[in-house]
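In: Next comes the sequence, and after it the predicted model I'd like to discuss.
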Amino acid sequence: MRLVHLLRAVTVEFHLRGSEFAARNGLHPTDLRALIRLLDADRAGDTVTPGRLGEALNLNSAGTTALLDRLERPGLVRRVRDERDRRRVLLVVEQKAVELGWSFFGPLIGGLVDAAGDFSPDELDVVQRYLTAALHAAAPAEPPTGPGPRP
């Protein structure tokens, strides 16, 4: 249970930092979660449509549209037509969002990278295995059905 409690403490600290970032930049907490999802998808080479983002955040289409409108106004995200299928809209994170994130989270990320330097590659492999297992344990087994937030 020590690991579970420590993981919870880290999660709470990350949540507090995220809330501070959102408040400083006039973002809703869901806006930050959306930016993280979009940045992770971009890093993985995946494209994201508004529908996929809404599903990932458990938002209906009206909520997703409002979210995207909020992110487009300050120039953090833009909607573009898919060149292969002009009916499809893709979401792109603007460089401004990346720079804004690094200006706030850069020191935190740097501290985490520095902390990892105190561990051997084998130890880091174990940490990665545990965090991956923890993520799978925390994620829902099936996507929620129907409108409304998950319990």
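Out: Structure's in. What do you need?

In: make it CA atoms for all contacts and neighbour counts henceforth
Out: Fine.

In: where does D118 fall, helix, sheet strand or coil?
Out: coil (DSSP: H, G, I helix; E, B strand; the rest coil).

In: where's it relative to L124, distance?
Out: When distance is defined by Cα to Cα, to the nearest Å, D118 is 10 Å away from L124.

In: Looking at the two, which is more packed in?
Out: L124 (14 against 10; other Cα atoms under 10 Å).

In: The closest residue to that one other than its chain neighbours and Y130: what is the separation?
Out: Residue nearest to L124 in three dimensions, not counting chain neighbours: A116, with 7.3 Å by Cα to Cα, 6 or more residues apart in numbering. Applying Cα to Cα, the value for A116 to Y130 is 15 Å.

In: ok, second structure coming up, stack it against the first:
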Amino acid sequence: MSAEMPGPPDAAEQPPLVRLLQEFSLEANRYVDSAGGRNDMHRTDLNALAVIMQHTARNQIVTPGVLRKELHLSSPATTALIDRLHHSGHVVRERLGTDRRQVQLRMTPKAYRDGGAMFLPLARHMGAAMAQFTPEELEIATRFMTSMIDATVKAGQEAAQQTAPAPPAPQ
């Protein structure tokens, strides 16, 4: 007796905005893969630089532990990532505090230049697309996207707390 595999969900069941958000996420990931690949950078490298940039903008210190936690990496994977970014000239390690044991990660001017060059085409096209909307429409879109990000973060936290389902028992 074979279990029936569920089919694809009925497109009518999913709101069009959800489908568009999924498509946007997919296209954004494709762009990151393409831009990073042309510059010999992994998606994780670019995600790490984004995390460092966000924390820096908030005047927060980024340590290897922060990077490990935010990117859900093991300690060895985090070390390899930081080594790659350091060797490529995108990140420097600086010792902090009086005992100088804590390491802070900082992006270099080269990282900002390379990132700007990689994402300039995307920024140009997005800027042109945004120019088609009024400030009021962009305000609504901003509120919507902020809510979608918050919802995604909450869903991710929820998923991280769930245990994996047990495999079906052999018959």
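Out: Everything's here; your move. What you see is a predicted model; the values in this text were computed from it and never measured.

In: Could you count how many residues lie near whatever residue of structure 2 lines up with R129 of structure 1?
Out: Under the alignment by TM-score structural alignment, R129 of structure 1 pairs with R143 in structure 2. As a burial measure, R143 of structure 2 scores 12 neighbours (other Cα under 10 Å).

In: which SS state does R143 of structure 2 fall under?
Out: helix.

In: And L38 of structure 1, how close does it get to S120 of structure 1?
Out: 31 Å.

In: These two: who's more crowded?
Out: L38 (21 against 10).

In: Name the surrounding residues that touch the helix or strand A137 of structure 1 falls within.
Out: Assessed by DSSP states H and E, A137 of structure 1 sits inside helix 121-138. The contact list for helix 121-138 of structure 1, computed with Cα atoms under 8 Å, 6 or more residues apart in numbering, reads A116.

In: Flag every buried residue along it.
Out: Counting neighbours by 16 or more other Cα atoms under 10 Å, one finds that helix 121-138 of structure 1 has no buried residues.

In: just the helices in structure 2 please.
Out: 16-38, 43-57, 64-71, 75-87, 109-130, 135-161 (DSSP state H).

In: and the most centrally placed residue in structure 2, what does it touch?
Out: Taking Cα atoms, centre = their mean, the centroid of structure 2 lies closest to N47, which sits 4.9 Å from it. Residues near N47 of structure 2 by Cα under 8 Å, 6+ apart: L71.

In: 6 Å instead, please
Out: Counting by Cα atoms under 6 Å, 6 or more residues apart in numbering, N47 of structure 2 touches no other residue.

In: Give the equivalent position in structure 1 for it.
Out: For N47 of structure 2, the residue aligned by TM-score structural alignment is R33.

In: what number of residues lie near the aligned residue in structure 1 for Q60 of structure 2?
Out: For Q60 of structure 2, the aligned position in structure 1 is D46, judged by TM-score structural alignment. Applying other Cα under 10 Å, we find 10 other residues in the vicinity of D46 of structure 1.

In: again with A44 of structure 1
Out: So A44 of structure 1, with other Cα under 10 Å, has 9 neighbours.

In: how much space between it and S103 of structure 1?
Out: 22 Å.

In: go on, L57 of structure 1?
Out: Distance from L57 of structure 1 to S103 of structure 1, by Cα to Cα: 25 Å.

In: Using CSV, lay out the helices of structure 2 together with distance to Q102 of structure 2.
Out: Formatted as CSV, the helices of structure 2 follow (distance: least, Cα to Cα, whole Å):
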stretch, distance to Q102 of structure 2
helix 16-38, 29
helix 43-57, 16
helix 64-71, 9
helix 75-87, 14
helix 109-130, 22
helix 135-161, 27
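
In: For R101 of structure 2, find the nearest of those.
Out: Comparing the helices of structure 2 against R101 of structure 2 with Cα to Cα, the closest turns out to be helix 64-71 (12.1 Å).

In: average offset between the closest one and structure 1?
Out: Compared with structure 1 after fitting, helix 64-71 of structure 2 deviates on average by 0.3 Å (mean Cα distance after the TM-score superposition for structure 1).

In: List the contacts of that helix.
Out: T78.

In: Could you tell me the angle between that helix and helix 43-57?
Out: 120 degrees (axes from the mean of the first three to the mean of the last three Cα atoms, to 10 degrees).

In: R95 of structure 2 is nearest to which of the helices of structure 2?
Out: Judging the helices of structure 2 by Cα to Cα, what sits closest to R95 of structure 2 is helix 64-71, at 11.8 Å.
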